[in-house]
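**Student:** sequence first, predicted coordinates after that:
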Amino acid sequence: MNILAGTVGHFIEWYDWYIYGLLAAVFSSQIFPGSSPAMSLISALLTYAVGFVVRPLSGVIISPLADRYGRRVVMAVAVGGMTVGSLILALTPPFSAIGYAAPLLFLLARVLQGISAGSESQSAIAYMVENGSTDRRGLFGSLSNAASGLATLAATGMGAIVTSTLSTHDLETWGWRIPFAIGGVLGIVGMLLRSRADESPEFEAAVEDSAADSKPETLRLRELLSRHPRALLQTAALSAPAVAYYTWATFLPTYAHLTTGRDLGSALAGNAIGLGVLVIIVPLCGALSDRIGRRKPFPIIGAAGMVVLFYPLLLLLQHPGFGVYVTVTVSGWVVLAIWQGVYPTIQAELFPAAVRVSGIGLAHQFVIATLGGTAPLIASSFVESGHPMGVAVYMTAIVLICLIVYLTLPETGCQVTHTTDTTPPAASGSQVMLSITKPTASTKDTP
């Protein structure tokens, strides 16, 4: 029940989140006034980016509540906020009917979804990892990204269905609303599941150990920054390839449509094939990391693959044919899956349970806001300015920096146990104790 609540809720969260970016090219002219379709699209993507801007605020303000009061409550509230946002998007009349109230309602919906998403990722990651035994944490942690990949697949598939089966008129007037309405209904299911789930046993143990800790949240945040700076930097670097994930997930079909004239529906269908590959690879990598370790085989290989492949893949996309598009999208999703399969578990294992959600949330949401949320907008700007290959250069440069940081990661898996949380601030997040005995179940302590 607990794993189901975590994965299904995470799936619903990210289905609702991704469908906006995938259909922005369809509804932008209906909701956002502009001098050209390209300007309307940029306005829609700016609104999309607003949801990312508020995510760090949610990560800073709400994440400590998950460390103090529990992961389950925050996760239930998060999926509720995403549900309300999706229903607003589905029901907002067009600009021609209510004027500027239409883009303002979309802005409100994206703010709600941004707050929700800013609370979701780190809470779900911690919850999933903490519900796994020590020798299965890689697998359990990977399920959060498998769920988000499946959500992206479902959103892409739904986008492909409505764009390929409806006429242009029906799609632009009412058809694009269908995926948002479905997301709203699914959100109610997610709320029910999460409200009935149990709290993670590791969090409950951490609460008992720190029962006398009544420090205000501002002081706890300052202690997090002073005691775990290295872990925060590493967590940020583990999240930063999201610039490539969001480009591949939400903008690659639009990119292909704008630069090569490919049919948007067929491009979405091709992306769905690649996402199917990702959903299979992610849990396999997570399970394998429990046996061979996490640092070298996965984030390093995944990032190196992105650096090597992104530019030639977008060059290849200039050639016609559905098979070419499938080759491009699948190749990108393979290297993204290798990175995605383990980074949630590594992030969770870099922090003790008492500050785990706060630590992941602070670093992850800041990076997602600055890099992930702006990725489709920046990619669109490169295309609009006549430099479409700038998209590949931008992604590759960011991932290359991350790859350098990955070389500093401690090995957190494969027979690793953690020291007690008495590590001096200068060493926090940088030391691990390798055990030759059976690993314990506790990860409350600083690695």
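**Tutor:** All right, it came through fine. Numbers count the residues shown, from 1 in each chain.

**Student:** rest of the way, CA atoms for contacts and neighbours
**Tutor:** OK.

**Student:** which ones are touching residue 109?
**Tutor:** Residues in contact with residue 109, defined by Cα atoms under 8 Å, 6 or more residues apart in numbering, are 84-86, 88-89.

**Student:** most neighbours of all the residues you listed, which one?
**Tutor:** residue 86 (30 neighbours; other Cα atoms under 10 Å).

**Student:** how near is that residue to residue 158?
**Tutor:** Distance, residue 86 to residue 158, using Cα to Cα, to the nearest Å: 15 Å.

**Student:** Serialize the contacts of residue 109 to TSV and add fields for secondary structure and distance to residue 288.
**Tutor:** Output for those, formatted as TSV (DSSP: H, G, I helix; E, B strand; the rest coil; distance: Cα to Cα, whole Å):
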residue	secondary structure	distance to residue 288
84	helix	38
85	helix	37
86	helix	36
88	helix	41
89	helix	40
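
**Student:** distance of residue 337 from residue 244?
**Tutor:** In terms of Cα to Cα, residue 337 sits 11 Å off from residue 244.

**Student:** before we move on, the earlier item: can I get the contacts of residue 109 in JSON lines including distance to residue 216?
**Tutor:** Listed next are these as JSON lines, based on distance: Cα to Cα, whole Å:
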{"residue": "84", "distance to residue 216": "31"}
{"residue": "85", "distance to residue 216": "31"}
{"residue": "86", "distance to residue 216": "34"}
{"residue": "88", "distance to residue 216": "35"}
{"residue": "89", "distance to residue 216": "37"}
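
**Student:** give me the number of residues near the closest residue to residue 263 other than its chain neighbours?
**Tutor:** In this structure, residue 263 finds its nearest non-sequential neighbour in residue 257, 6.1 Å apart by Cα to Cα, 6 or more residues apart in numbering. For residue 257, the count of nearby residues is 18 (other Cα under 10 Å).

**Student:** okay, pairing it with this:
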Amino acid sequence: MSSVATASSGVSTPNDTRAGASTPWRRVIFGAGVGNALEWYDWSVYAVFAPFFAQQFFDATNAVSAMLSTLAVFAVGFVMRPLGGIFFGWFADRLGRQRAMVVSMAVTALGSLFIAVAPTYPSVGLVASALLLFARLAQGFGIGGEIGASYTYLAEAAPARRRGLWSSSMYVAVTIGVLLATVQAAALQGVLTDEQMTAWGWRIPFALGAVLGIYAFYLRRGLPETTAFSNARDTPEPEKQSMLRGIWENRIAVLRVVGLTVGGTVLFYTWAIGATNYAITVKGIDPDGALWAGVIANLVYIAALPVWGAVSDRWGRKTNLVIFSVGLGALSFPLNWLIQGSVWQLGLAMSVALVVHAAVASILPAMFAEMFPARVRASGMALPYSIAVAVAGGTAPYLRTYLAEAGMPSAFTWYTILLLAVGLVVIASMPETKGKKLE
């Protein structure tokens, strides 16, 4: 098939390799993307509400120590992502993309539920701290499995000529998750007192995350498996191989995933997640104004993503990659200079940066899936992507703020430009994969 309209009609052709030729395309896209939305919702909720629940899980007599312990538990979630990527990548390549999405979603939802109903430190002591740690380990493990399973599922389900457009829905979901957490935080802080937020208000977003996870679990259970996986599963046993051997044989593609991920991840964390906090703490911008500037910029980002996905379907994935790397490389210093102390400056800088960033974010599921054969597609992309995100993305906001406070704000900008240059080297060495048939 060659059009989204055909996909939604339920009509199939003999050569159709997409999941669910009779399944509405909206259901496929929503089912695959809902886990990524929940992932970033949970990530943002924990970061935003940490000041309110830190003393509920650790010794309240030392507020600073409690907060640091809470943030340390948050960091542990990133450590679990590569392990989740390894396990669920193997799971998706051996037992099915759809099954891996269902199980990873269940694990993530359970993590949110545990936090929502966990007893507090004053009532059970260190057991509360242990439960928070366990919940974050579960969330990190489940979230690590999202990438390989959901990215692969969506790419294999999409029509080849619309794969970039379908792929863009993943970061739309990611951004919706961030916005949902941000708007919810603003609303709760507007209607509840600090005492209420500390006592029980912080439980509300985690409970909502658990409910959304349960809904996503049942939604994904009804999705069909992809034909590409079914064909790979039917491969004669002698031709099958271990996950590690498959990754080794595709090591060039693995390295390309790392090289293309580090720059995009750092710049996403910098502009979509960390820019508002940086503007508040370093530039002295009003917190409420910075929050809404971030909301508007992320709405602009959502609008730009499908446009760039469609561009890649017409002009190729490498076109998007070059525009992203060269564009943000050239704009990095001007955009950072633009943020001086006004809300409109922050909003404009974030919006421009995210519009350019959308060029790469829109095509990640399609591009990574097109690099690997079906038998190792999920694990091949999940492992290097999870490691790159954990190492590069998790340190970006801290590194930017630290260098700014040390009087070296330009050092972080040069760091991002260096990562973009690494991406350009990778782009120059890789073939164009637009429209590739996924078998």
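**Tutor:** Ah, there it is. What you see is a predicted model, and the numbers here were worked out from it, not measured in a lab.

**Student:** TM-score for this pair?
**Tutor:** With the length set by TM-score structural alignment, normalised by the length of the second structure, the two chains reach a TM-score of 0.85; 412 aligned residues with a Cα RMSD of 2.7 Å.

**Student:** which position in the second structure aligns with residue 364 of the first structure?
**Tutor:** Counting by TM-score structural alignment, residue 364 of the first structure corresponds to residue 385 in the second structure.

**Student:** find the helix or strand that its match is a member of.
**Tutor:** Element membership for residue 385 of the second structure, per DSSP states H and E: helix 377-388.

**Student:** check the mean deviation of the helix or strand that comes right after that helix from the first structure.
**Tutor:** Remark: after helix 377-388 of the second structure, the chain's next helix or strand is helix 396-405, criterion DSSP H and E. Comparing helix 396-405 of the second structure with its match in the first structure after superposition yields a mean distance of 4.2 Å (mean Cα distance after the TM-score superposition for the first structure).

**Student:** element containing the residue mapped onto residue 64 of the first structure from the second structure, please.
**Tutor:** In the second structure, the residue matched to residue 64 of the first structure (TM-score structural alignment) is residue 90. Element membership for residue 90 of the second structure (DSSP H and E) is helix 63-95.

**Student:** and that helix, which residues are buried?
**Tutor:** 66-67, 69-71, 73-94 (16 or more other Cα atoms under 10 Å).

**Student:** ditto for stretch 242-259 of the second structure
**Tutor:** Neighbour-count burial for stretch 242-259 of the second structure [16+ other Cα under 10 Å]: 243, 246-247, 250, 253-254, 256-259.

**Student:** for stretch 313-326 of the second structure, same thing?
**Tutor:** Buried, per 16+ other Cα under 10 Å, within stretch 313-326 of the second structure: 313, 316-322, 324-326.

**Student:** out of those residues, which is nearest to residue 363 of the second structure?
**Tutor:** Residue 363 of the second structure has its nearest neighbour among these in residue 317, at 7.1 Å by Cα to Cα.

**Student:** so who does the alignment partner in the first structure of the closest one touch?
**Tutor:** Residue mapping for residue 317 of the second structure onto the first structure gives residue 294, with TM-score structural alignment as the criterion. When contacts are counted by Cα under 8 Å, 6+ apart, residue 294 of the first structure touches 342, 346, 411-414.

**Student:** any idea how far residue 428 of the second structure is from residue 318 of the second structure?
**Tutor:** In terms of Cα to Cα, residue 428 of the second structure sits 9 Å off from residue 318 of the second structure.

**Student:** what about residue 300 of the second structure, how many residues nearby?
**Tutor:** There are 17 residues near residue 300 of the second structure, going by other Cα under 10 Å.

**Student:** before we move on, what about the one 5 residues further on?
**Tutor:** Counted with other Cα under 10 Å, the burial measure for residue 305 of the second structure works out to 29 neighbours.

**Student:** again, but for residue 167 of the first structure
**Tutor:** Residue 167 of the first structure has 12 nearby residues by other Cα under 10 Å.

**Student:** and it, what's its match in the second structure?
**Tutor:** Aligned partner of residue 167 of the first structure by TM-score structural alignment: residue 193.

**Student:** for that match, give its distance to residue 292 of the second structure.
**Tutor:** 21 Å.

**Student:** same check, this time on residue 79 of the second structure
**Tutor:** From residue 79 of the second structure to residue 292 of the second structure the distance is 31 Å (Cα to Cα).

**Student:** likewise residue 305 of the second structure?
**Tutor:** Here the criterion is Cα to Cα. By it, residue 305 of the second structure lies 20 Å from residue 292 of the second structure.

**Student:** does whatever residue of the first structure lines up with residue 206 of the second structure lie in a helix or a strand, and which?
**Tutor:** By TM-score structural alignment, residue 206 of the second structure lines up with residue 180 in the first structure. Residue 180 of the first structure belongs to helix 177-195 when elements are defined using DSSP H and E.
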